[in-house]
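1. A predicted structure for the sequence below; I have some questions about it.
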Amino acid sequence: MKLYKKESVQQVNASLEECWAFFSSPRNLQKITPETMGFEITDFDNKSMYAGQIIQYRITPLLGLKLPWVTEITFVKENSYFIDEQRFGPYALWHHKHFFEATENGVKMTDLVHYALPLGFIGRIMNALVVKNKLKTIFDHRRVMVDQLFNAK
């Protein structure tokens, strides 16, 4: 299995507490995800983020194909980081770390995703042709939305 890595770093013009409150709420993920992903939370306990929390989504990543996606929040350190991992979905592995670090100008936010695709050689081709670019588009969109929400003030 080939493991890939996607890292994104962004400065957010907000306090650590404001930043944490927004990004640690699964409800806000839809606000920063491209509409073309057809992202929809289908089951969520509406509680503040905690280790062991299960969140179910429906996504439309490609060609109108609707897929279920289930993630678990595996680690949470308030105002510092949290990790979500796919339990069921399109990836063979999805491990997403979200780090928040107070700076003089607000918060340095770092996303680090390790992922793998199923189907061996076909998965590697799909990553080169589609998945890598799709993830770049998603994170580029998130950057724009975070700028609009926090950095345009």
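-> Perfect, I can see it now.
2. rest of the way, CA atoms for contacts and neighbours
-> Fine.
3. helix or strand: which one has N133?
-> helix 132-146 (DSSP states H and E).
4. now that helix: buried residues?
-> Of the residues in helix 132-146, those buried by neighbour count under the rule 16 or more other C-alpha atoms under 10 Å are 138-139, 141-143, 145-146.
5. and those residues as JSON lines, adding distance to A14?
-> Supplementary listing: those in JSON lines, determined by distance: C-alpha to C-alpha, whole Å:
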{"residue": "I138", "distance to A14": "22"}
{"residue": "F139", "distance to A14": "19"}
{"residue": "H141", "distance to A14": "19"}
{"residue": "R142", "distance to A14": "16"}
{"residue": "R143", "distance to A14": "14"}
{"residue": "M145", "distance to A14": "14"}
{"residue": "V146", "distance to A14": "11"}
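6. this is the other structure I want to compare:
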Amino acid sequence: MARFVLVTHIEAEPRRVFEASLDVGVHTASMAGACEEAVAGVTDRGLVLGDTVTWRARHFGVWWRMTAEITAYEPAGFFVDEQRRGPFRSWRHEHHFVADGDATTMRDTVAFAAPFGPVGRLAEAVVLRRYMARLISNRNRHLKQTLEH
């Protein structure tokens, strides 16, 4: 299983960062490079506990679908999304928001496992961990730019 942690400082209060992080439209805009779109479940608003969304996106030249569910949710504090169907053997993304004066420190902890046993573990180590960290980092950069301007 691969795991990484990203920390992003955003000059906005935790409530705003939390809400933007759960907004389907903000997420879609942040993933424009992968042509990502919400195609089922919640497709046009902020997500809440128990909501699911199915994303369709292009990665590595291949179209993928992943259905994620919000499995934990504490307003302005944290939420968790987990894959219910999709390309990974498992996917769990924890989002934590901590007030830092009038700003927010956002911590993403992502743990995932690729399918296909030893071949999947090799892909995690060689390609996927770095690729996924860059993808989430780009998403966070978009959130930061959106909320600070």
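-> Looks like it arrived, so ask away. Predicted model only: the values in this text are computed from it and were never measured.
7. TM between them?
-> Comparison of the two superposed chains (TM-score structural alignment, normalised by the length of the second structure) gives a TM-score of 0.89, and 148 aligned residues with a C-alpha RMSD of 1.7 Å.
8. out of the buried residues of helix 132-146 of the first structure, who's nearest L62 of the first structure?
-> Distance from L62 of the first structure was checked for each of the buried residues of helix 132-146 of the first structure by C-alpha to C-alpha. The minimum falls on I138, at 12.8 Å.
9. now check the second structure for the residue matching the closest one.
-> Taking TM-score structural alignment as the criterion, the aligned counterpart of I138 of the first structure in the second structure is L135.
10. now the terminal residues of stretch 110-121 of the second structure, how far apart.
-> Between the start and the finish of stretch 110-121 of the second structure there is a gap of 16 Å, counting by C-alpha to C-alpha, to the nearest Å.
11. give me the range in the first structure that it lines up against.
-> When stretch 110-121 of the second structure is aligned against the first structure using TM-score structural alignment, it corresponds to residues 113-124.
12. contacts for that stretch, please.
-> Where contact means C-alpha atoms under 8 Å, 6 or more residues apart in numbering, the residues beyond stretch 113-124 of the first structure that reach it are 1-7, 90-97, 127.
13. now, which of the residues you listed lie within strands?
-> Among those, the subset assigned to strands under DSSP state E consists of 4-7, 93-97.
14. if we can go back for a sec, what's the most distant pair in the buried residues of helix 132-146 of the first structure?
-> Of all pairs drawn from the buried residues of helix 132-146 of the first structure, the one with the largest separation by C-alpha to C-alpha is I138 and V146; the distance is 12.2 Å.
15. what's the counterpart of L29 of the first structure in the second structure?
-> Looks like L29 of the first structure aligns to H27 there (TM-score structural alignment).
16. secondary structure class for that match?
-> Using DSSP: H, G, I helix; E, B strand; the rest coil, the three-state assignment for H27 of the second structure comes out as helix.
17. contacting residues for it?
-> When contacts are counted by C-alpha under 8 Å, 6+ apart, H27 of the second structure touches 21, 139.
18. one more: the one 10 residues further on?
-> Taking C-alpha under 8 Å, 6+ apart as the criterion, E37 of the second structure is in contact with 28, 55-57.
19. can you select the buried ones from these in ChimeraX?
-> Written as a ChimeraX command, the selection of buried residues from those, which uses 16+ other C-alpha under 10 Å, is:
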select :28,55,56,57
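20. tell me where the first structure has helices.
-> According to DSSP state H, the first structure carries its helices in the segments 16-23, 120-126, 132-146.
21. could you point out which of these sits nearest M109 of the first structure?
-> Checking the helices of the first structure against M109 of the first structure by C-alpha to C-alpha gives helix 16-23 as the closest, at 8.7 Å.
22. which residues sit against the closest one?
-> Defining contact as C-alpha under 8 Å, 6+ apart, one finds that helix 16-23 of the first structure is touched by 12, 28-29, 78-80, 100-102, 106-107.
23. if anything else comes up later, I'll come back, but that's it for now.
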